[in-house]
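> Whatever this is, show me its structure:
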Amino acid sequence: MDYLMVIWRTVFLYVVIFFVFRIMGKREIGELSLLDLVVFVMIADIAVIGIENYDGEIIEAVLPIVTLFIIQMTIAYASLKLPFLRKVIDGEPTFLIHNGKINQKAMKKLRYNMDDLLMQLREKGVRNISEVEFGIVEASGKLSVYEFVEPAPLAAVKPAPILTLIQDGKVMKENLKGIGRTESWLTAELRRYGHPDLKDVFLCSLEDDALRIFRKE
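Predicted structure coming up:
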């Protein structure tokens, strides 16, 4: 193996890819579109092949990279002029929460589970779903949260963290045990709120010592 040749090809392709990405523009990883991700993965694979295949001409690696760059820039420019194309490529925002209520159909469509949603809400400092006016999954997959300007009716001044008691019809026994309650107490509370069957409950959480119940749709 000609080590100097490998080093030279690596440095050269590094410079080429650096300028290609530089021209393509600055974007955070979380903001990459599907098109960007496909192009980046393909360029990375082509670069590796170009480095390992040191017997071939360097142009064999550079040409596919430049071709992908041209394709990406052409589609990106076209999407600026054609809204429908931008919608096809990048997708569109989806409302998961509206006025403190969860859009279960949207969650199923996006294959978004409650653990993901609650984790992201906690990361953004949101303690109660009832505090959220809009929860939007952006085209990039990032969750944007807009809380009520004034506290929602169920929100306390210093609310406690959200505690899931039922998720998709299943009782979270550890959480229930953690607050010193039994399944009998939970069943009785559900009946009091007009939910006699656990299997019909999509989510039941304890927020500010009050139950928040979402029925399956």
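
> only C-alpha atoms for contact and neighbour calcs from this point on.
Fine.

> mind listing the helices for the protein?
3-24, 34-52, 59-81, 83-90, 104-110, 114-123, 173-178, 183-192 (DSSP state H).

> distance of the spatially most central residue of the chain from Met107?
For the chain, Gly141 is the residue whose C-alpha lies nearest the centre (C-alpha atoms, centre = their mean; 3.6 Å). From Gly141 across to Met107, the span is 12 Å (C-alpha to C-alpha, to the nearest Å).

> Please generate a structure for the following sequence too, so the two can be compared:
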Amino acid sequence: MTISFIRTLLLYIVIIAAVRLMGKRQISELQTSELVVTLLISDIAAIPMQDTGQPLASGFIPIAVLVMCEIVISALMLKSTKFRRLICGRPLIVINDGKVNQKEMRRLRMSTEDLSEQLRQKNVFSIEDVAYAIIETNGKMSVIKKPDKEQPTAGMLGVALPDTGIETVVISDGVISDFSLQLCNKTRDWLDGVLRGKNIKAEDVFIMTANRKGDFNIIKKDDQQ
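Next up is the predicted model:
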């Protein structure tokens, strides 16, 4: 039992390291080669986890080889557009200038229900509102609405909006994040001043967010409210 636990823990660490080397992507954003490697790694790791008679090297070595292959393939795709197109394919336009491209839909084996579903996920509820819809190489859809169907932006209306920068979580469950403070151009002294002004200690804060302008929001822990 102890051996199985240790083997599983080691393989878990190796898989995390492998995924970190391949980069951060959600499953829906994986390219073809990345998805294949991810599936193969899960299958390979399961064998030495279940069979303690198998040496751990039978899991480590194939995983390392797959990660190296993925890194090499990624580098080649950066260098060669043709190679990238061979591995990942190319984006396909399913709605072109407001017209549904039935040929491309048949090629993708995409039904009208699939098209409508993906448009709804983009907050588009009528095909007539779409100028272009493109299926990217990772399977996700990009949508460009017709100009008269787009919502007006502040720039179009001539309204100048203040740039408050990114809002970051500077305190999470009592723990201060120096990285988040740097993102919003704030210092520990600024944070200490805000907390003193509110008569709150950092360990009493559940969430505190802030932005570059200096706006902040503090939510205390339940047992402190």
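
> sorry, back to before: the residue nearest to the centre of structure 1 - nearest residue in space that isn't next to it in sequence?
Gly30 (7.2 Å; C-alpha to C-alpha, 6 or more residues apart in numbering).

> just Lys220 of structure 2 next, same as before
Lys220 of structure 2's closest residue in space is Val205 (C-alpha to C-alpha, 6+ apart), at 4.4 Å.

> What number of residues are in the vicinity of the one you found?
21 (other C-alpha atoms under 10 Å).

> Does it touch Val169 like I think?
No - using C-alpha atoms under 8 Å, Val205 of structure 2 is not in contact with Val169, being 11.3 Å away.

> Number of residues surrounding Glu113 of structure 2?
Neighbour tally, Glu113 of structure 2, other C-alpha under 10 Å: 9.

> make that Gln121 of structure 2, sorry
Gln121 of structure 2 has 10 neighbouring residues, counting by other C-alpha under 10 Å.

> about what we covered before: list the contacts of the equivalent of the residue nearest to Gly141 of structure 1 over in structure 2.
Under the alignment (TM-score structural alignment), Gly30 of structure 1 maps onto Ser28 of structure 2. When contacts are counted by C-alpha atoms under 8 Å, 6 or more residues apart in numbering, Ser28 of structure 2 touches 138-140.

> What of Met114 of structure 1?
Gln167.

> For it, give its distance to Asp36 of structure 1.
Counting by C-alpha to C-alpha - Met114 of structure 1 and Asp36 of structure 1 are separated by 28 Å.

> how about the aligned partner of Pro151 of structure 1 in structure 2, what does it touch?
Using TM-score structural alignment, the equivalent of Pro151 of structure 1 in structure 2 is Lys149. Contact partners of Lys149 of structure 2, counting by C-alpha under 8 Å, 6+ apart, are Asp129.

> do the same with Lys146 of structure 2
Lys146 of structure 2 makes contacts with 98, 129-131, as judged by C-alpha under 8 Å, 6+ apart.

> Now the counterpart of Val39 of structure 1 in structure 2: closest residue in space that isn't a chain neighbour?
Using TM-score structural alignment as the criterion, Val39 of structure 1 maps onto Val37 of structure 2. Counting by C-alpha to C-alpha, 6+ apart, Leu66 is the residue found nearest to Val37 of structure 2 once chain neighbours are left out, at 6.3 Å.

> what's around that neighbour, how many residues?
Using other C-alpha under 10 Å: Leu66 of structure 2 sits among 18 other residues.

> next one: Ala47 of structure 1
For Ala47 of structure 1, using other C-alpha under 10 Å, the count is 23.

> Just to check, it is in contact with Ala61?
Yes - in this structure, Ala47 of structure 1 is within contact of Ala61 by C-alpha under 8 Å, at 6.4 Å.
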